[in-house]
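Enquirer: A predicted structure for the sequence below; I have some questions about it.
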Amino acid sequence: MRASCIRRGAIVASAMLALATIAGPLPAAHAQAKEKRVGQKAAVAHPASIDRNGVLILTRSALLALDQANKTGNYTVLRDLGSPHFQTNSAAQLGDIFANQRKQGVDFSAVAVLEPQLTLLPQIEPNGMLHMAGFFPSVPLQVNFELLFEPVSRQWKIFGVSVNLTPGGPQAPETPTGDQPKPADATPPPDAPSIAVQPKKKPKPVKP
C-alpha cells in the first residue's frame, strides 16, 4: 500500500516541502503547475536510472536513520543525511516533529532485513527530485513509505519522507452481529427412511 502523499512536517526555507510525519496532509512539494503558459507542454516525470541495489541503499538508509533517531531522541544524523533545504530544520525541530512516533515506540527496524515492494517505481520529477514509494511487508505492522531525494554534489540527499504503519498480513473480517446460522446436522430425523446399500455380488466363475 502506497503512502498517500508527502505529509506535513518541518517547513523548509523554500516553503515547498516539509519533512514528513504521520500528521495532517500537505500537497507534495514536487507538484508544479502543469503548464506555465498557453501552448507550453507540461513537464512530466520519467523513470530514474537506478538499479535495485541503489533503491535498497536509499530506502534503508533514510528509514533506518529515522528509526534510530526516534529510538534515541537524537536527530543529528538524520539531519546530516538531508539536503541543504532539509537541514534548515535543527535537530531539536526534527525531534518535535517526530515526537508522536517516538512516544508511540514506532519500530522500523524490519527494513534492515526485508526488501521493499515498490508501488511507485523510482522516477525523476520535473523539478529534478528522485521520487519513490512502497512498503516493507513486515508483520504484524507493515511499513509504508514515500521518499523524495534532492541531487546534491552528485549524491541523493533526503528532501522529504513519509512513513506510516498499517497491519501486515491477511486480515479476517470482523465477526458479524445478530443470529448466526447453525451448522447443518448430519443426523437424519427419526422418521427419515433408511437407505441400505447392497454390496455388489461377485460374479460366479463360468465352468468350461
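Expert: Good, I have the coordinates. Residues are numbered from 1 along each chain as shown.
Enquirer: CA only for contacts and neighbour counts going forward, please
Expert: Fine.
Enquirer: helices or strands next to the longest helix along the chain in the packing?
Expert: Taking DSSP state H as the assignment, the helix of the chain that covers the most residues is helix 52-72. Other helices and strands packing on helix 52-72, by 3 or more Cα pairs under 8 Å, 6 or more residues apart in numbering; DSSP states H and E, are helix 76-80, helix 99-104.
Enquirer: and here's the other structure:
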Amino acid sequence: MNMSPISPRRPGRAGVFLSAALLMLAPAVPAAAQSGAAAPAPVAAMPVPGDLELAKLIWSTMTAIDHANQSGNYSVLRDISSPAFQIANDPSRLAQIFASLRENRVDLSNSLLLAPVYNGAPQVGQGNILRVRGSFGLRPTAVAFDFEFQWYTGKWRLFGVSIAPLPLATQQPGSAPEVPDSRRRGSQ
C-alpha cells in the first residue's frame, strides 16, 4: 500500500529571487544598535527546529492530511504548504494521491497520541529543504513518513510528503521502519 509521493519541482531562479526579496524585507538596524547599545541577538534566517518544534511540525502535517482525508477537501493542505508544492499539486491531484489512505481507512489522527520515532536526525539539504523521516508505531498499522519542508516567510512549510502504512510486525521495538523511497523528483 505504498503511497504516491508528492514532490514539487525545485526552485530555480525564482528561489534565488525569493531569497533576495526576503533579504530586502529585513528590518533596518535599530537606532540603539547604531549608537553602540546592546541589541538583541538576530534570529536565525532558517532555524532548524528543536525536538518539540519538529514533533509539532510532524503532528500538524499528519493532522492536516488526516483532516483532508476525512473531509475530501485538500485545498487547506495545499494552501498551508510551500508555493512550490502548491504549483505542483492542485486539490484534485492530492485527492488522487491520498486515495489509498482513505480507501484503507488509515486513521492518521492516532499519530497525535505518540511521539514520532525518527530514522536519523533531520537533515537540511540542497535548496534548504528540511527532510525528516520516521514512523508512528500505531496499532494495528504503523505509519511511516518521509516529509520535506521548505523555509518560507518565517515558517517551515510542507514541500514533499510520503506516508506508507506498515504492518507493525515489520517494526522492531525502539526503531523506526524505513519508508520506501518511492519519491518522484521534479527537474532540478
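Expert: Now that the structure is in, tell me what you want to look at. Note that the structure is a prediction, hence the values are computed from the model and not measured.
Enquirer: Now the TM-score, please.
Expert: After superposition, the two chains reach a TM-score of 0.64 (TM-score structural alignment, normalised by the length of the second structure), with 135 aligned residues with a Cα RMSD of 2.5 Å.
Enquirer: Distance to F136 of the first structure for the helices and strands packed on helix 52-72 of the first structure - can I get that in a markdown table?
Expert: What follows is those, written out as a markdown table (distance: least, Cα to Cα, whole Å):
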| stretch | distance to F136 of the first structure |
| --- | --- |
| helix 76-80 | 20 |
| helix 99-104 | 18 |
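Enquirer: Contacts for the longest helix of the first structure next, please.
Expert: With contact meaning Cα atoms under 8 Å, 6 or more residues apart in numbering, helix 52-72 of the first structure is reached by 74-78, 81, 95, 98-99, 101-102, 105-109, 111-112, 115-116, 122, 147, 158.
Enquirer: hmm, back to that, pick the most deeply packed of the helices and strands packed on helix 52-72 of the first structure.
Expert: helix 76-80 (a mean of 17; mean count of other Cα atoms under 10 Å).
Enquirer: which other residues reach that helix?
Expert: Residues from elsewhere that reach helix 76-80 of the first structure, judged by Cα under 8 Å, 6+ apart: 62, 65-66, 69, 86-87, 89-91, 94.
Enquirer: hmm, try it at 7 Å
Expert: With contacts defined as Cα atoms under 7 Å, 6 or more residues apart in numbering, helix 76-80 of the first structure is touched by 65-66, 69, 87, 91.
Enquirer: hmm, back to that, out of the contacts of helix 52-72 of the first structure, which are buried?
Expert: 74-76, 78, 81, 95, 98, 101-102, 106-109, 111, 115-116, 122, 147, 158 (16 or more other Cα atoms under 10 Å).
Enquirer: Give me the buried positions along the longest helix of the first structure.
Expert: Across helix 52-72 of the first structure, burial judged by 16+ other Cα under 10 Å covers 55-56, 59-71.
Enquirer: nearest to S14 of the first structure, of these?
Expert: Of all these, A62 has the smallest distance to S14 of the first structure: 21.7 Å, by Cα to Cα.
Enquirer: Distance check, the closest one against G160 of the first structure.
Expert: Separation of A62 of the first structure from G160 of the first structure (Cα to Cα, to the nearest Å) stands at 10 Å.
Enquirer: before we move on, what about A133 of the first structure?
Expert: Applying Cα to Cα to A133 of the first structure and G160 of the first structure gives a distance of 12 Å.
Enquirer: what's the overlap in contacts for those two?
Expert: Common neighbours of A133 of the first structure and G160 (Cα under 7 Å, 6+ apart) are L147.
Enquirer: more crowded one of those two?
Expert: Per other Cα atoms under 10 Å, whichever of A133 of the first structure and G160 has more neighbours is G160, with 31 against 26.
Enquirer: and the residue mapped onto that one from the second structure, what does it touch?
Expert: Correspondence of G160 of the first structure to the second structure, assessed by TM-score structural alignment: G160. Applying Cα under 7 Å, 6+ apart to G160 of the second structure gives the contacts 6-8, 147-149.
Enquirer: Show me where the first structure has its strands.
Expert: Here the first structure has its strands, by DSSP state E, at 46-47, 117-124, 130-136, 141-152, 155-167.
Enquirer: quick one: the second one to the second structure mean distance?
Expert: This means strand 117-124 of the first structure. After superposition onto the second structure, the mean distance of strand 117-124 of the first structure to its aligned counterpart is 1.2 Å, using mean Cα distance after the TM-score superposition for the first structure.
Enquirer: cool, and the longest one?
Expert: After superposition onto the second structure, strand 155-167 of the first structure lies on average 0.7 Å away from the residues it aligns with, using mean Cα distance after the TM-score superposition for the first structure.
Enquirer: Can you point out the buried residues in that strand?
Expert: Buried residues in strand 155-167 of the first structure, defined by neighbour count with 16+ other Cα under 10 Å: 156-165.
Enquirer: Thank you, goodbye.
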